[in-house]
Every structure is written in structure tokens, then in C-alpha cells.
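J.: Build me a model:
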Amino acid sequence: MKPDKEKKMKLYRWGQSAYETEEDLRKEQEGLCDIDCSLELGTTPPESADIQGLIVTSKVSVDSQIMSSLPNLTFVLTTTSGYEHIDLEYARNHDIVVGRCPIARRDAVIDTSIAMALSLVRNLPSLHHEAQKGVWARAQLPNRNIKRISNLSIGLIGYGIIGRAAFRVWSDLGAKVRWHDPNVLGSFPLEELLSMSDVVSLHCAHTPSSHNIVCTETLNMMPVGSILINTARGKCVDMEAVTQATHLGGFGLDVFPCEPPELLSSYAAHPNSILLPHAAGYHNELGSSVANEVIDSITMWMENNNLPHVV
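T.: Have a look, this model is predicted:
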């Protein structure tokens, strides 16, 4: 159903993330007003039957009960890359389009994943750990597997918006890059990718096929001294298997199956590890970037009844 051009499209913004300021929300509200939309901001579930579009954060659950209470709902747009908080089956069965906003965080996620990978490849956390013990570890260097970017083989799991951008950046830096994504033509077989990679970096959604894609079996396919990076989804990695994979050279994790993880300090005890509090996508302009992407996404909806990044 196309928006009625004779009146403003009614939208409801449910929730505000910690990084979003009142100025960010005002910018979003004014930008949507400019394209003939009326945006109501709220912290409680939507109640008006007139709502046509729902904008949400990852902190709320958009389930069948919520969507069924909005008879005129045409789309749900999450301000995040992930969409696990939305009942996709119900939405698809009732012709409700679900979209997401991956661009606002894309470059920050790539920056973080590459920063972690290079730090671990260069053994920086481990060398710092030695310094904290008062050890001048220069004599250890010949026994450490420290490579330059031009000698690295990178394996990306996931070749969507973030994975493709990561491929370009790693390639520009001079690394050899391969990728695995069963949904994209040209994908490397997973076993082959893992066995050839110095660094394996996850950039995939969490789906039934990617659940615990990094497990004991797949970790054993990775070479001795290789590095694991996960800035994608926590449930794509079996954490117990990672902690028991003593052949790994290190791991950098931004996401975990349960957050915050109960065993955080235990995971951090690995000398060549980097653990972040789901921070990879953050930057100091994130709130403004999200507002811009929301406006751009709904502008596209108003023009051709679709969203740019449909789930």
C-alpha cells in the first residue's frame, strides 16, 4: 500500500539508544517532517492504530502481538544492523517490510575488526602482557609468528554490506582476501577458507546456518597461530570451543552469546586476546549517522514503497 500523498505518513519511533542525543532525535524528526511524515517519539509500545511505519532500536521486542495491534503497519525499520528483536516470520506472513540501518556503523565495525586483527597478528596484547609482568620481551620476537599485512591471508565469513567493504579495505592494505557466504555466488568453501587463513573475521548475520559456525570442528580447520575476529553476532561462535582451541594465535571478540558474558575475565586471561563490550560499531557521530540513515531509508520508502536494506 503506497502512502497517501494527501496526508502525512504516521510513524512511531519506539526507543532511544544511549548514544542518541535529543538533538539527534530532533534532526530525525525534522528530516522526516520534510518528506511528509509525522514522527511520534515514545518509550512505550505503540498504541495508535493509525501508525504506518515503526522505527525501533534493538532494546525493544517487535513481536507478533505488537504488529498485530497495528492494522495499518507497512514497515518496521530498526536503527541497528541486527534484527533478532523483530519477528520476521510474522512480518513476512503479513506483508510488513522489515529493514535495517547497517551503514551508520559499517566503517566503524571494519576499523575495529582490522585494528584488532593487526594488533593480534603483531602480538601487541601479548607483548604488553609481558611488559606488565616486568618482562622485556625483545628476545622472544624470533619465536613469535609476527607477519606483515602483505603476507597475510584473510578469510571473511559473510559477504554482505560489511563483508564486502571489509574485503575492499583489506585488499587495499595489501592482504590476500577470500570470503565465504553460501548466499553469494563465488563463495569459497568454508573448510578451504579456514585452512588457508591467517585471520578469520566474521561479518555474518546470526541465522540457523551460521549458529556456532565457529565450533570445535571448524576451529580445528584453522592453522596453528591463526587469529579469530568476531564483530558480527555472538551466537555465531561457540565460546567454550574458542577457549579450548590452544592452537589459535589469539582472538578478538566484540560480541558474545550472552552479554555481558559471565566469564569475561576468564576469556580475557588469554595473553593474546582483545575483548570489547559490543563497541565495534560505535563512533562519536553515531547518533547523527543513524538519524541520516533513517531519513534516507524512509525517503526511499516514500518514493518507491521499499527500504534500501530489507531483511
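J.: Please count neighbours and contacts with C-alpha atoms only from this point.
T.: Will do.
J.: in the stretch 201-311 of the chain, which spans are helices?
T.: 216-219, 239-244, 264-268, 286-304 (DSSP state H, counting those that start in this stretch).
J.: Return the residues in contact with the residue sitting nearest the centre point of the chain.
T.: Among the residues of the chain, the one closest to the centroid is residue 232, at 4.4 Å (Cα atoms, centre = their mean). Counting by Cα atoms under 8 Å, 6 or more residues apart in numbering, residue 232 touches 202, 203, 204, 205, 254, 255.
J.: Excluding residues flanking it in the chain, which one is nearest it?
T.: residue 203 (4.9 Å; Cα to Cα, 6 or more residues apart in numbering).
J.: residues contacting that neighbour?
T.: Applying Cα under 8 Å, 6+ apart, the residues near residue 203 are 156, 157, 158, 159, 160, 162, 163, 230, 231, 232.
J.: again, but for residue 248
T.: Residue 248 neighbours (Cα under 8 Å, 6+ apart): 222, 223, 224, 225, 226, 227, 228.
J.: Could you do residue 75 as well?
T.: 52, 53, 54, 96, 97, 98, 99 are the contacts of residue 75 under Cα under 8 Å, 6+ apart.
J.: to compare against the first, here's another:
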Amino acid sequence: MTDALLVLVETINDYLPILDGCGLGRIVAPTPASRAEAIQLHGERIRAVLTRGPLGLYAEEIEALPNLQIICVIGAGYEHVDLQAARKRGITVTNGAGVNASAVADHAMALLLALVRNIPNADAGVRRGEWSKVMRPSLAGKRLGILGLGAVGLAIAKRAALGFDMTVSYHNRQPRSDVSYSYSASALALAGASDFLVLATPGGAATAQLIDKAVLQALGCEGFLVNIGRGSVVATADLIEALQQRQIAGAALDVFDDEPSVPDELKALSNVVLTPHVAGLSPESTRATVQMVADNLAAFYAGKPVLTPVPMSG
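T.: Coordinates of the predicted model:
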């Protein structure tokens, strides 16, 4: 039987032919049921897995794939891939950090504009026959804080500083020596120095609920939050309370704790803009991310170093 690549990602079907050169047959299993069935029926054949950070690959699944050699993650985050289980088996893990940065940055700015300028509510009002003119802030001259200045954060910073004349500051695990943006020593300090706070950091234990009640209070009643990173970065209950009590002015969210489930409390709020984790989706970025997977697989099976290895130390 043909060795196989198990594809768990649900949004790349049109680009799967890019992977044909890797020499593996494809098993496409984008739902929990089809995923479990594929692992049960074809576990012996599966040599590679293609997944996303929120979809992950868990220890019990890795154990059920005795011939698994490589796990390829589309996008930067790999928070639900069990790296310890992969490391014990000597399985290579790669990601696609930075490949879809332009699309994500575009979406972050679109969310920020829609939120601050109240576009969804204005549109809905006109459709209802209303003609309500509400004064809203502009972006020019405002302070933008970015949590996570990787490829996506840098792309957002460039758009904000050069396109909207905003002052940019950021918080990272370490300051960057290659940028002129102001560094904040913590998420709390960043929020206090920001009118708009954009979350562009990966998920995982290191960033879990980093944005909590204290950070939201520091952002303040005129501050806006945009999250295109991971839902886990925000303490959702604290965010809902802050929005309900107008402790912050509003939030725009593309990511959530338990996708595709979104809390009803968020849906009920007029000061929230919601999108279904689509920031990284564009024809250009999707093609590029799948091509990165193909390039990593080609390098791996040619006995060469993969292009974007996930650190496996620890």
C-alpha cells in the first residue's frame, strides 16, 4: 500500500496538487470523525501529517501512527502539536512562520478600522433605513501596541506606521535590535502605553491568558483590542466583563478559545467585531503556505535539513 500524507487542514483543497511531488498518497480528513477514522484505518501507511496549530496532533494520535516521520504545520503556531511525543519518536516538526504574514496583517488592519470606525454597526443601520451619524476616532497619530513582533507583527507595524502615521510600540520575549519601535517590558506596560492593542503572538503555555483583567484595565475605557493571534492569549471571561462594563471601548476577534464555538456573550455585544479565523486566508498566502509544506517535505525526503524546523529542545 502507498505511503500516505494525512491532511487535517480544511481550507487548502484547491492547492493540494502542490503536494503531489512529495511521493506520498493523500488522505484528506478535515473533520474530527474523518480524522479518527483515517488514523484507525490507515495508521500504518501514514508517514507525514499536515495540520494547523489549533488542530494539532496529540500524543495518542502520534502513538497510533507507528511509521510517522514528519509533522508539517501550516502557519506559525503549533500549540496543539505534542512536541514531547514527537521528540521521543525522533519525528521532525516544521511550521510555516511568516508565510501568510501579509494576509494576516491586512486583516488585522481591516479589523482595527472596522472596529474603531464602527463600520459593521453603521452598515447595519443604513440597511435598516437609519441615518445615524456617530463621531468615531481616527487612527492617525494614535499609539499602536503590538504583542508579538514576529513576521506578522512587523507587517502590522509597517502598515500602521507608514500607512496610518501611528506610533508603534511592542512587547516580545526579547527586545529586537533591528527595529526602531519602542519596547515595552510587559504586556501590562504595553497596554498602558497603547490606544489600540493588537495581539499577534502564538498560542501555547507561555502566552496563555496573558491578556487578563489588569491588562485590559491598563488599556482603558478608550482603548481597543484586536486579536489575530490565538484565542488562548486572552482571558475570555475578563474580556467579556471589560466589554460589557465598557472598561475598554471595543474588541475585534478573529480567534477564539474553542473554535468554531464563540461565546454568546460576545455575539450579543455591539462593541465587538467577529470573524471566523480567516486572517491568514488568501489565495496568495494559502498557495505559499502549501508550497512551504511541499518544500519541507521535499527537503526531508531528500535527506536535507528542512527549511522551517520547530525547535525540539527541552
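J.: one step back: tell me which of the helices of the stretch 201-311 of structure 1 lies nearest to residue 11 of structure 1.
T.: Proximity of the helices of the stretch 201-311 of structure 1 to residue 11 of structure 1 was assessed by Cα to Cα; the nearest stretch is helix 286-304, lying at 9.9 Å.
J.: Aligned to residue 91 of structure 2, what sits in structure 1?
T.: Alignment note (TM-score structural alignment): residue 91 of structure 2 maps to residue 96 of structure 1.
J.: repeat for residue 184 of structure 2
T.: Match for residue 184 of structure 2 (TM-score structural alignment): residue 188.
J.: close enough to count as contact, its match and residue 180?
T.: Yes: Residue 188 of structure 1 lies in contact with residue 180 (Cα atoms under 8 Å); the separation is 5.0 Å.
J.: Among the helices of the stretch 201-311 of structure 1, show me which one is buried the most.
T.: helix 286-304 (a mean of 19; mean count of other Cα atoms under 10 Å).
J.: for that helix, packing partners?
T.: Helices and strands touching helix 286-304 of structure 1, by 3 or more Cα pairs under 8 Å, 6 or more residues apart in numbering; DSSP states H and E, are helix 22-33, helix 103-121.
J.: export those helices to CSV and tack on mean neighbour count?
T.: Shown next, in CSV, are these (neighbours: other Cα atoms under 10 Å):
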stretch, mean neighbour count
helix 22-33, 17
helix 103-121, 21
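J.: and those as CSV, adding distance to residue 133 of structure 1?
T.: Output for these, formatted as CSV (distance: least, Cα to Cα, whole Å):
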stretch, distance to residue 133 of structure 1
helix 22-33, 45
helix 103-121, 19
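J.: picking that back up, could you save the helices of the stretch 201-311 of structure 1 as CSV and add columns showing distance to residue 167 of structure 1?
T.: Listed next are the helices of the stretch 201-311 of structure 1 as CSV, based on distance: least, Cα to Cα, whole Å:
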stretch, distance to residue 167 of structure 1
helix 216-219, 21
helix 239-244, 24
helix 264-268, 28
helix 286-304, 23
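J.: Any idea which of those helices gets closest to residue 43 of structure 1?
T.: The nearest among the helices of the stretch 201-311 of structure 1, by Cα to Cα, is helix 286-304 at 17.0 Å.
J.: is it true that residue 144 of structure 2 touches residue 164?
T.: No: the pair residue 144 of structure 2 and residue 164 does not pass the contact test of Cα under 8 Å, sitting 10.4 Å apart.
J.: And the strands in the stretch 51-200 of structure 2?
T.: Assigned by DSSP state E, counting those that start in this stretch, the stretch 51-200 of structure 2 shows strands spanning 70-74, 92-94, 143-147, 167-171, 182-183, 196-199.
J.: follow-up on the earlier one: what's the burial count for the match of residue 91 of structure 2?
T.: Under the neighbour criterion other Cα atoms under 10 Å, residue 96 of structure 1 is assigned a count of 19.
J.: Residue 307 of structure 2 now?
T.: When neighbours are counted by other Cα under 10 Å, residue 307 of structure 2 comes out with 17.
J.: how about it, what does it touch?
T.: Listed by Cα under 8 Å, 6+ apart, the contact partners of residue 307 of structure 2 are 94, 295, 296, 299.
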